[in-house]
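Peer 1: Coordinates for the following, if possible.
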Amino acid sequence: MITGSMVALVTPMDAQGNIDWDSLTKLVDFHLQNGTHAIVAVGTTGESATLDVEEHIAVIKHVVKQVAGKIPVIAGTGANSTREAVHLTKNAKEAGADACLLVTPYYNKPTQEGLYQHFKHIAEAVDIPQILYNVPGRTACDMLAETVIRLSTVKNIIGIKEATGDLERAKQILDGVSKEFVVLSGDDPTAVELILMGGKGNISVTANVAPREMADLCEAALKGDAETARAINEKLMPLHKDLFVEANPIPVKWALYDMGLMQEGIRLPLTWLSAKYHETVRNALRASGIRKI
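Peer 2: Next up, the predicted model:
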């Protein structure tokens, strides 16, 4: 089962916006060494919206090859075109990904029936475990609990990343799906509470800079050790909050650069973190114990 702390991995780039393969290798090693339970390659935090199809597939292949089966690799393969999502999902399977993460179609605003048919079609087209991904704040498309419950019985659809931060919504889903269906948080501040309610883990932005801490947090919550999990979460709360002072992944890429783990690179239309927020993010790293000075 896919469970625990799953990093929504950034895609490192150079100053011209080209993929920095050496830094990608360094980041994957960083997670393998620090207890991350799974890697999500080319999701929202990986700038999936601005990588072309060839780059998208190349990043998945690179991560799969380097991980070499040590932990699961989940490939982001969602798109607002069902045909494109099928194409990406097929290629992720061929690359050796363990599962795929499929965001709700953005911009074109499908109905709930359209969402059901979209995800059902992909699941029937590609025989690989698939995780739904609901993040209406980014997509302008909200997949309601009843649609998730309906999709939970479709072969190959094994779970959902529920990123609304709405614990009542998460409870609705948990109450309506089988115990085998994997409900994951996609919201770092509320992940502990979702796991304690019966969720199986968290797809995390914070884990990019605090992999060991997020792994410990998820392990404690999965064991039902609420006191330990909440204590870790409280310490990490400055990061949960301040890694979103500008649109993700702008702040987290700057934080990784500040930590010496990647170059100063991001792809338009996203821009490098505004100077006025540098100390805000650096102070969050300090307050969370990630940066010592």
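Peer 1: going forward, measure contacts between C-alpha atoms and count neighbours the same way
Peer 2: Will do.
Peer 1: Going along the chain, name the helices of the stretch 1-150 of the chain.
Peer 2: For the stretch 1-150 of the chain, applying DSSP state H, counting those that start in this stretch gives helices covering 21-33, 53-67, 82-95, 112-125, 136-139, 145-151.
Peer 1: Second chain to compare with the first, below:
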Amino acid sequence: MENSQKGFIPVMLTPFLSDGNIDYPALTQLTEIYLQAGSSGLFANCLSSEMFELSDKERIAAIKHVIKVVDGAVPVVATGTFGGPIAKQADFVKAVSDAGVEAVIAITSLLADESESDEVFNDRVFDLFNQTSNIPIGFYECPVPYKKVLKPQQLADFVATGRVIYHKDTCLDLPQIKEKLKLTAGQAFGLYDAYIVHAVESLKAGSSGLSCIQGNYFPELIVWLCDHYNDNALKDEVQVVQQFLIDNMDVMHNVYPVVSKYFLQKRGLKISTFTRRNVGSFTPTVVKEVEKLFDDYSALRSDLNIEVFI
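Peer 2: Modelled structure (predicted):
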């Protein structure tokens, strides 16, 4: 996942049928949209995928489906730890690895309780490494069940083993990201920032790319930002895009992922707004806000001459 060219790694949605089962034709189309937009990898079975609402069987089936559709075009990573004894987590890491992913993602908050020390957490991580042979590992500072942010030196120690190749960072703190990048420099490792508010500065600081929910509305815009963040000829346009993303943070996070599925419907994707997770009410007010977002994005996309496939 380490790449000299900045890349976008979408945190994938899971489309559902109206009866609550996974909609595999829609998942195929969604995967193709991410690829057509220029994504450099995919993060399947993540929080945006409603991973906690899926069974183990569904998790593996969805991951395998994505890998089949991708057909080697880009690497795919997927979550493989869901709590319990490390031996149990290691078994599922192996199952996810066997599905064909580039790296298996460990959820930091499921390796130790909030009350447990960093030493306990570190011991569990190294235990997981020991029980999973040489499977490449990534970390995701998922906010559920609580947010466990890795300290820069912790991350550096894990990366130094050669086992960790990917990190989805949610610390929201640019100085901390810079320290993480400094301490992991020269390693075959990529840090992908989830916080779109400082996306441009994070990319300039050395992040390998972005891995944010905004890509579930307009993946081609996030790819454009990764491609042009440091283009002096487009510095004004880059600032406009960064500000657009900042201004619409609240709209895109409210009642998510229902709102992003509705937005994708407006783009032409045959996807329902069904979600297994209770994320609040999709009220007429929220609908109106998303429709304004769609209109504003359509105008921005036109101004930037960004090609879209739906």
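Peer 1: one step back: wait, which of the helices of the stretch 1-150 of the first structure is closest to G265 of the first structure?
Peer 2: G265 of the first structure sits nearest to helix 21-33 of all the helices of the stretch 1-150 of the first structure, at 11.0 Å, using CA to CA.
Peer 1: Which neighbouring elements make contact with that closest one?
Peer 2: Identification of packing neighbours for helix 21-33 of the first structure by 3 or more CA pairs under 8 Å, 6 or more residues apart in numbering; DSSP states H and E yields helix 53-67.
Peer 1: Can you give me the stretch of the second structure that the helix it packs on aligns onto?
Peer 2: Using TM-score structural alignment, helix 53-67 of the first structure lines up with residues 56-70 of the second structure.
Peer 1: The matching stretch vs the first structure, mean deviation?
Peer 2: Its aligned residues in the first structure lie a mean 0.5 Å from stretch 56-70 of the second structure after superposition (mean CA distance after the TM-score superposition for the first structure).
Peer 1: and that stretch, which residues are buried?
Peer 2: 56, 59-67, 70 (16 or more other CA atoms under 10 Å).
Peer 1: Residue in the first structure paired with D227 of the second structure?
Peer 2: D227 of the second structure maps onto E219 in the first structure, by TM-score structural alignment.
Peer 1: before we move on, which element is its match in?
Peer 2: Using DSSP states H and E, E219 of the first structure falls within helix 211-222.
Peer 1: cool, and I203 of the first structure?
Peer 2: Per DSSP H and E: strand 201-204 holds I203 of the first structure.
Peer 1: That strand vs the second structure, average offset?
Peer 2: Compared with the second structure after the fit, strand 201-204 of the first structure shows a mean deviation of 1.1 Å (mean CA distance after the TM-score superposition for the first structure).
Peer 1: Could you tell me where that strand falls in the second structure?
Peer 2: Using TM-score structural alignment, strand 201-204 of the first structure pairs with 209-212 in the second structure.
Peer 1: Distance from the chain centre to that stretch, please.
Peer 2: 7 Å (CA atoms, centre = their mean, to the nearest Å).
Peer 1: Repeat that for stretch 30-48 of the first structure.
Peer 2: Distance, centroid of stretch 30-48 of the first structure to centroid of chain: 7 Å (CA atoms, centre = their mean).
Peer 1: Excluding residues flanking it in the chain, which one is nearest the counterpart of L183 of the second structure in the first structure?
Peer 2: Matched to the first structure by TM-score structural alignment, L183 of the second structure sits across from G176. Leaving aside its sequence neighbours, G176 of the first structure sits nearest to I149 (CA to CA, 6 or more residues apart in numbering; 5.8 Å).
Peer 1: Counterpart of that neighbour over in the second structure?
Peer 2: Using TM-score structural alignment, I149 of the first structure sits opposite A156 in the second structure.
Peer 1: on that earlier part again, if I pick the residue nearest to G176 of the first structure, what's in contact with it?
Peer 2: Residues in contact with I149 of the first structure (CA atoms under 8 Å, 6 or more residues apart in numbering) are 173, 176-177.
Peer 1: Hey, what's the angle from the longest helix seen in the first structure to helix 211-222? Just curious.
Peer 2: Taking DSSP state H as the criterion, the first structure has its longest helix at helix 226-242. Counting by axes from the mean of the first three to the mean of the last three CA atoms, to 10 degrees, helix 226-242 of the first structure points 140 degrees away from the direction of helix 211-222.
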